[in-house]
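Trainee: Sequence and predicted structure are below.
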Amino acid sequence: MSRKIFPKALLATSISLMAATHAFADATLDRIKARGTLTVGVILSGAPFGYIDPASQTQKGYNLDIAKALADDLGVKLETVTVTPPNRVQFLQQGKVDILIANMQYTEDRAKVLDWVPTPYDRSGGAAVGRKDSGLKDWADLKGKPVCVSQGSNFTQPLIEQYGAEVKGLPSQPESLLALQGGNCVAAVHVGATVGLLLEDRPEEWKDYTILFPTELLPSDSVIWVRKGEKDTADTLDKSIRQFHTSGKLLEFAKANRLRNTEYLEQERQTLSASK
């Protein structure tokens, strides 16, 4: 008798689990619609992705423009919550935000604990900022030397495993860059678009510093992250991101916010438009 009952019980349990997961995923979208607000975790570490405009004291940046466009697509208002590299995953898992648009590139480790919107909204790699007189010419020159990054950075692993750097994790990009200026590391590695604009916009403060190497470290897809199991939310947002690509909206946002390299966005627009 047990041989006949066990498969049925197992099937019933599997169906129940699938239904519970589906209901949980749907509940996120239902909550967003019910309260009329999409709550997005964003990092305000600097242009072009997210920053406080000194003139208007408002939040601006490429990631903020995407967040506002997604809220508009859902027919709700946008609320942003400032997160940092050490707490952004925790804020999402605890329900303090609905989604993360927070300079988080796709990695297999992150995909083990979170789900994501399949279509990337950018592709970013790391750039090493250091003193012009450092003598560093290549990533391999970082071996055995102290290098600053933000805590939780996906650049940490390749810096250690591929290049033998002694990585120092700081709570945020601004603190990492302050450590560089204070002589606590020979280089600071952050998203190339951000540090490139920093050097350009604040030439006097950073006159003795430069982007050390011509290549970027670990170019990866920047994606929107959701809680594990929230496939419906991810699928709904993916439709919007794909439409933003094909309409040219993401490219407009990128140019308006001075992203230094829009090659990926241009290619993705062509690819997705051709597949429609």
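Mentor: Structure's in. What do you need?

Trainee: hey, let's count contacts and neighbours off CA atoms from now on
Mentor: Noted.

Trainee: who touches Thr210 in this structure?
Mentor: Residues counted as contacts of Thr210 (Cα atoms under 8 Å, 6 or more residues apart in numbering) are Val129, Gly130, Arg131, Lys132, Leu199.

Trainee: hold the first one in mind and look at this next one:
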Amino acid sequence: MSRFIKSIIAATTLLSLAVPALADQLGDIKKRGVLVCGTLGTAEPFSFADPATREIRGYDVDFCKAMADRLGVKLELKLVAVEARLPELAQGRVDLVVANLGYSAARAEQIDFSHQYFVSQQKIMVRSADGIKNFAGLSGKKISAPKGSSSELAVKAKVPGGEVVTFQDPPTAFMALVQNKVDGFALSELASVRFMQQVEGKVKLELIRESMLSEPWGLGVKKGEAALLKQVNDTLESMEKSGEAAKLHTKWFGPTTLYKSNREFRVEPIVLK
């Protein structure tokens, strides 16, 4: 072998060592045959343990299943805490996060967001007996919220003088209100309705009519995984076009459920107004 050819081979080897391999999480998922989806497991009706079977089910879980089905792989659910959603994704311990993940500019610097698959109204629940009717009435009072959630950030932005008290998960934050440890509880409107149903007849609760924010939710994808993000968005668009996405909303939030909610959004790219 000539000295010239040897020098080319050596240079090529050094170059391949210097340039990192391109990320291909989509390829890795297909190769292993399993999609690992991070979800909460504590936020009915989005992701919760069925009382009868203990199986984790819900609106978010159904979207996880749809993603796995389109890829032709098995689904593995991994329960994550609210504040661990982004770290679990960034560190590669889950492939997707489908866990009440509201879009924010700060989060979008850390991960990529899919198209919106849900739009949440963030509200504050109070005890009816306290007579609190607006955000001004919560000045100087304590409001609970899940740690690391959009609800926590919304309270800080919308309730001047309010003190945010964070808890590990939504049920614990809710119980703080029921047990008179705080004066308000911040969460998405639909999830709040479900919590209120759990204590109906024991404690009279209500939602302040003002909305802290209208928050688009997306599926979280690790930064730089363009192929996986495209696959997720293509699947969401297909679900919207076929009517599957609307059917899932009706299944969990429609006329026959506790929420009796109309779907006033579509699967589409997230655009903040």
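Mentor: Ah, there it is. What you see is a predicted model; the values in this text were computed from it and never measured.

Trainee: Work out the TM-score between the chains.
Mentor: Superposed pair, TM-score by TM-score structural alignment, normalised by the length of structure 2: 0.84. Supporting alignment: 246 aligned residues with a Cα RMSD of 2.0 Å.

Trainee: Can you flag the buried ones in the contacts of Thr210 of structure 1?
Mentor: For these, a burial check counting by 16 or more other Cα atoms under 10 Å picks out Val129, Gly130, Arg131, Leu199.

Trainee: the strands in the stretch 151-273 of structure 2, which residues?
Mentor: 163-167, 184-188, 205-207, 213-222 (DSSP state E, counting those that start in this stretch).

Trainee: Is it possible to get TSV of the ones you listed that adds distance to Gly72 of structure 2?
Mentor: Shown next, in TSV, are the strands of the stretch 151-273 of structure 2 (distance: least, Cα to Cα, whole Å):
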stretch	distance to Gly72 of structure 2
strand 163-167	37
strand 184-188	32
strand 205-207	42
strand 213-222	19
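
Trainee: right, so those: which one is the most enclosed?
Mentor: Highest mean neighbour count among the strands of the stretch 151-273 of structure 2 (mean count of other Cα atoms under 10 Å): strand 184-188, with a mean of 28.

Trainee: equivalent range in structure 1 for that one?
Mentor: Mapped onto structure 1 using TM-score structural alignment, strand 184-188 of structure 2 spans residues 187-191.

Trainee: Give me the distance between the counterpart of Lys156 of structure 2 in structure 1 and Lys145 of structure 1.
Mentor: Structural alignment (TM-score structural alignment) places Lys156 of structure 2 against Ile160 in structure 1. If you measure Ile160 of structure 1 against Lys145 of structure 1 using Cα to Cα, to the nearest Å, the figure is 10 Å.

Trainee: what sits in contact with each of these two?
Mentor: With Cα under 8 Å, 6+ apart as the test, Ile160 of structure 1 and Lys145 both reach Glu166.

Trainee: Which residues does the longest strand along structure 1 contact?
Mentor: When structure 1 is parsed with DSSP state E, its longest strand is strand 122-131. Residues outside strand 122-131 of structure 1 that contact it (Cα under 8 Å, 6+ apart) are 105, 155, 180, 186-193, 195, 208-213, 215-223, 264-265.

Trainee: After superposing, tell me the mean distance of that strand to structure 2.
Mentor: Per the superposition on structure 2, strand 122-131 of structure 1 and its aligned residues are separated by 1.2 Å on average (mean Cα distance after the TM-score superposition for structure 1).

Trainee: Find me the equivalent region of that strand in structure 2.
Mentor: With TM-score structural alignment as the criterion, strand 122-131 of structure 1 aligns to 118-127.

Trainee: Tell me which residues are up against stretch 82-91 of structure 1.
Mentor: 41-44, 97, 100, 102, 150-153, 171-172.

Trainee: Give the aligned range of it in structure 2.
Mentor: The aligned range for stretch 82-91 of structure 1 is 79-88, by TM-score structural alignment.

Trainee: In that stretch, which residues are buried?
Mentor: Across stretch 79-88 of structure 2, burial judged by 16+ other Cα under 10 Å covers Leu79, Val80, Ala81, Val82, Arg85, Leu86, Glu88.

Trainee: how long is that stretch end to end?
Mentor: End-to-end distance (Cα to Cα), stretch 79-88 of structure 2: 10 Å.

Trainee: How about stretch 249-263 of structure 1?
Mentor: With Cα to Cα as the measure, stretch 249-263 of structure 1 spans 15 Å from end to end.

Trainee: mind checking how far that stretch is from the chain centre?
Mentor: 16 Å (Cα atoms, centre = their mean, to the nearest Å).

Trainee: same check, this time on stretch 65-83 of structure 2
Mentor: 13 Å.

Trainee: Span of it from start to end?
Mentor: 23 Å.

Trainee: So Ala47 of structure 1 is in contact with Leu199, correct?
Mentor: No: if you go by Cα atoms under 8 Å, Ala47 of structure 1 and Leu199 don't touch, sitting 11.1 Å apart.

Trainee: How about the secondary structure of the residue nearest to Ala188 of structure 1 when sequence neighbours are not counted?
Mentor: The shortest distance from Ala188 of structure 1 to any non-neighbouring residue, by Cα to Cα, 6 or more residues apart in numbering, is to Cys148 (4.5 Å). Assigned by DSSP: H, G, I helix; E, B strand; the rest coil, the conformation of Cys148 of structure 1 is strand.

Trainee: Can you name the residues that contact the residue in structure 2 that Cys148 of structure 1 lines up against?
Mentor: When structure 2 is aligned by TM-score structural alignment, Cys148 of structure 1 is paired with Ser144. Counting by Cα under 8 Å, 6+ apart, Ser144 of structure 2 touches 152, 164-167, 173-174, 176-177, 182-186.

Trainee: Nearest to Asp24 of structure 2, out of those residues: which one, please.
Mentor: Among those, Glu152 lies closest to Asp24 of structure 2 (Cα to Cα), at 34.1 Å.
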